[in-house]
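In: this is a predicted model, with the sequence first.
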Amino acid sequence: MRFSRTTLGGLLLAGFATPAFAQETAPPPAITINGTAAVVTDYRFRGISQTDRNAAVQGSITVTHESGFYASVWGSSVDNYVTVAGTGHQEIDLIGGYKKTVGGTTFDIGALYYFYPKTHPAGDASSSDFVEPYVDISHTFGPLTSKVTVNYAPKQKALALDQGASGLLRKRDNVYLAGDFSAGIPKTPLGLTAHVGHSFGPSWLATDSTGKKGYTDWGLGATATYKVLTLGVSYVDTDARFLSSGGRNVSKGGVVASLGVAF
């Protein structure tokens, strides 16, 4: 249920080294294109498994202009309970934004559109697709980088609690607030990460089977990088109780491993 740029995805990308395509003496190009591909043992979105605690294949491509504007496409396999209609097996995120670094502080503002192909049966008033603007502020202190993220999804169908209930579809909104920390271990290819976030509801994103209006997720992880390859291992947990269509508690804590490549 929706990509998190501040959980496992962030942990994996934090370890990637961008390959150099030109000599350092050459001027940087006005437009750069980068991509990633990864296999993860469990796709977690804000602590909740999107694959019924099974593996997922993921990939992305990002186009960045020297002005700071960027556009990206990210995709992952998901389980069918992630979508409202229960028919989707893919998530595609369309991302656009602007990033600027001043001193050691980076400001990043943009929006994500979460798209789930083939999830709109004829005559069904429910919706899985939605938009979520975001703001990130990060700062680097030597080897340590800290980041605060605020995601706000305005009221829309995909966040309704009464999906499929005779077309009632009371629209909801959602706020996600998170803090992330990453640090490289000097003179080694190793890195450490930590994450804590809270989803404020009620909405399809944040309400679990216990009736809570929100929940907290957190995680600790480590990465090892070799050239363009990154191996990541993290422990992810929540205080929620979210059951998949198969009856598994997909909000339960667990270890997630990933292997990715940057190009």
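Out: Nice, thanks for sending it over. Residues are numbered from 1 along each chain as shown.

In: C-alpha from now on. contacts and neighbour counts both.
Out: OK.

In: in which helix or strand does the residue nearest to G47 when sequence neighbours are not counted reside?
Out: Leaving out its chain neighbours, the residue that sits closest to G47 by CA to CA, 6 or more residues apart in numbering is D217, at 5.3 Å. For D217, the element it lies in under DSSP states H and E is strand 214-226.

In: quick one: that strand to chain centroid distance?
Out: 12 Å (CA atoms, centre = their mean, to the nearest Å).

In: and stretch 243-253, by the same measure?
Out: The answer for stretch 243-253 is 19 Å, by CA atoms, centre = their mean.

In: how far does it stretch from start to finish?
Out: Start and end residues of stretch 243-253 are separated by 13 Å (CA to CA, to the nearest Å).

In: and that stretch, which residues are buried?
Out: L243, S244, N249, V250, S251, K252, G253 (16 or more other CA atoms under 10 Å).

In: dropping in the other structure now:
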Amino acid sequence: MKKVTLLATALAMVTGSALAADLPVKALKAPPPPAFEPWDVAFGGGIMSDYIFRGITQSNHNPSVTAYFEPRYNVTKDLQLYVGVSGESISFPNRAAAEIDVYGGIRPTFGAFAFDIGVWGYLYPGGSCFFGAPGIDFAGNFQGAECASQALINGNVIKKDLSFFEVYGKMTYTVNDNWAFGVTEYYTPSYLNSGAWGNYTSITGKYIAPSTIFGSSGVGMYVSGEFGRQWLGTSDSFYGTAAFPNGIKYADYNTWNIGIGFTYKVFTLDLRYSDTDLSKGNCNAFTSDFSSRGNIAANVGTDVTPINPSGVGSNWCGAAGIAKLSVDLTAMTNLK
């Protein structure tokens, strides 16, 4: 009897286990995906030893500070709309001391290709006109009382308002985690309000070093460079000369830069070399550099060109080294 009881117990245990194995198992719920956040804000600032824009100093080779604020709206994870405002300290011949940029556009992404299309406005408040008595240009146009009453010591002339806008398009192709290449295109109907159209095209490249290069320190490194060409049209009569009273054809030029950068959390230190192929004479005609030099008394100089008859030369377009320390944050990433 005892053996029968043990056998029945064993059969019950085996049968119960088999039935339990056949019962459906309730699956655990997967965690919900993170909520899609359409809004974000990028902002930051920096200090640089020289503010170089397309190979030409905007700060008379002196240090400059910069800051920006950029709200963004992500329509989808691959489509972003944005507007922004930024500012830089400058040193212009018309005595404008700040550049205020207002911009906006759209950034669509298609796989490894990222695009950026928009409009950029450059504003230079606080400027004054410098032309000199009697304030009449070579085409016979009177430039106004303020222009007539003020002159730069080296004979250059500059408008009060240099504000202008550009439309632009950029494309970046990300090869992998280390390599990325891009092209840029900017166009304006009146560069620096000179009356001369401008077209800037460049190619860019960037190499990001593996994250393990500095061990677990969190420091990153990259090398990047750009080669660009600036095409320019003919100015209005304000910048005309005796040979070209209705305006001068600015010289087209090439510009390039290469540098190395180090990143740590939200900080970036960028060390860069920049240069152009503009001569000192053509640079002077283009920039109206207030610091350019020549033998004004004798009206001769070593940098005479067809559009720069005074012969004074500018070093604003030459070789320059730039060190920039910046901080860049986004609200959704850095302020959570």
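Out: Arrived safely. Just so it is clear, the structure is predicted and the values come from calculations on it, not from any experiment.

In: aligned to the residue nearest to G47 of structure 1, what sits in structure 2?
Out: Per TM-score structural alignment, the equivalent position to D217 of structure 1 in structure 2 is T255.

In: that match contacts R54, correct?
Out: Yes: between T255 of structure 2 and R54 there is a contact under CA atoms under 8 Å: 6.4 Å.

In: need the residues touching each of these two.
Out: G228 (CA atoms under 8 Å, 6 or more residues apart in numbering).

In: where exactly do the helices run in the stretch 101-250 of structure 2?
Out: 145-149 (DSSP state H, counting those that start in this stretch).

In: what's Y103 of structure 2 aligned with over in structure 1?
Out: Y103 of structure 2 maps onto I95 in structure 1, by TM-score structural alignment.

In: count of neighbours near S72 of structure 1?
Out: 18 (other CA atoms under 10 Å).

In: whoops, T25 of structure 1 was the one
Out: T25 of structure 1, neighbours per other CA under 10 Å, totals 6.

In: please report how far it lies from E66 of structure 1.
Out: In terms of CA to CA, T25 of structure 1 sits 17 Å off from E66 of structure 1.

In: also D136 of structure 1?
Out: In terms of CA to CA, D136 of structure 1 sits 19 Å off from E66 of structure 1.

In: got it, and D79 of structure 1?
Out: Counting by CA to CA, the gap from D79 of structure 1 to E66 of structure 1 is 37 Å.

In: more neighbours, those two?
Out: D79 (23 against 11).

In: any idea what that one aligns with in structure 2?
Out: Using TM-score structural alignment, D79 of structure 1 pairs with S91 in structure 2.

In: correct me, but that match touches V65?
Out: No: contact status for S91 of structure 2 versus V65: not in contact, 11.9 Å apart, counting by CA under 8 Å.

In: got any residues that touch both of these two?
Out: Counting by CA under 8 Å, 6+ apart, nothing touches both S91 of structure 2 and V65.

In: any chance you could map the strands in the stretch 1-150 of structure 1?
Out: Under the criterion DSSP state E, counting those that start in this stretch, strands of the stretch 1-150 of structure 1 are mapped to 31-40, 44-45, 48-49, 56-65, 69-77, 90-102, 105-115, 130-141, 144-156.

In: make JSON lines out of the ones you listed and add distance to G211 of structure 1.
Out: Shown next, in JSON lines, are the strands of the stretch 1-150 of structure 1 (distance: least, CA to CA, whole Å):
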{"stretch": "strand 31-40", "distance to G211 of structure 1": "30"}
{"stretch": "strand 44-45", "distance to G211 of structure 1": "19"}
{"stretch": "strand 48-49", "distance to G211 of structure 1": "16"}
{"stretch": "strand 56-65", "distance to G211 of structure 1": "29"}
{"stretch": "strand 69-77", "distance to G211 of structure 1": "28"}
{"stretch": "strand 90-102", "distance to G211 of structure 1": "26"}
{"stretch": "strand 105-115", "distance to G211 of structure 1": "25"}
{"stretch": "strand 130-141", "distance to G211 of structure 1": "23"}
{"stretch": "strand 144-156", "distance to G211 of structure 1": "20"}
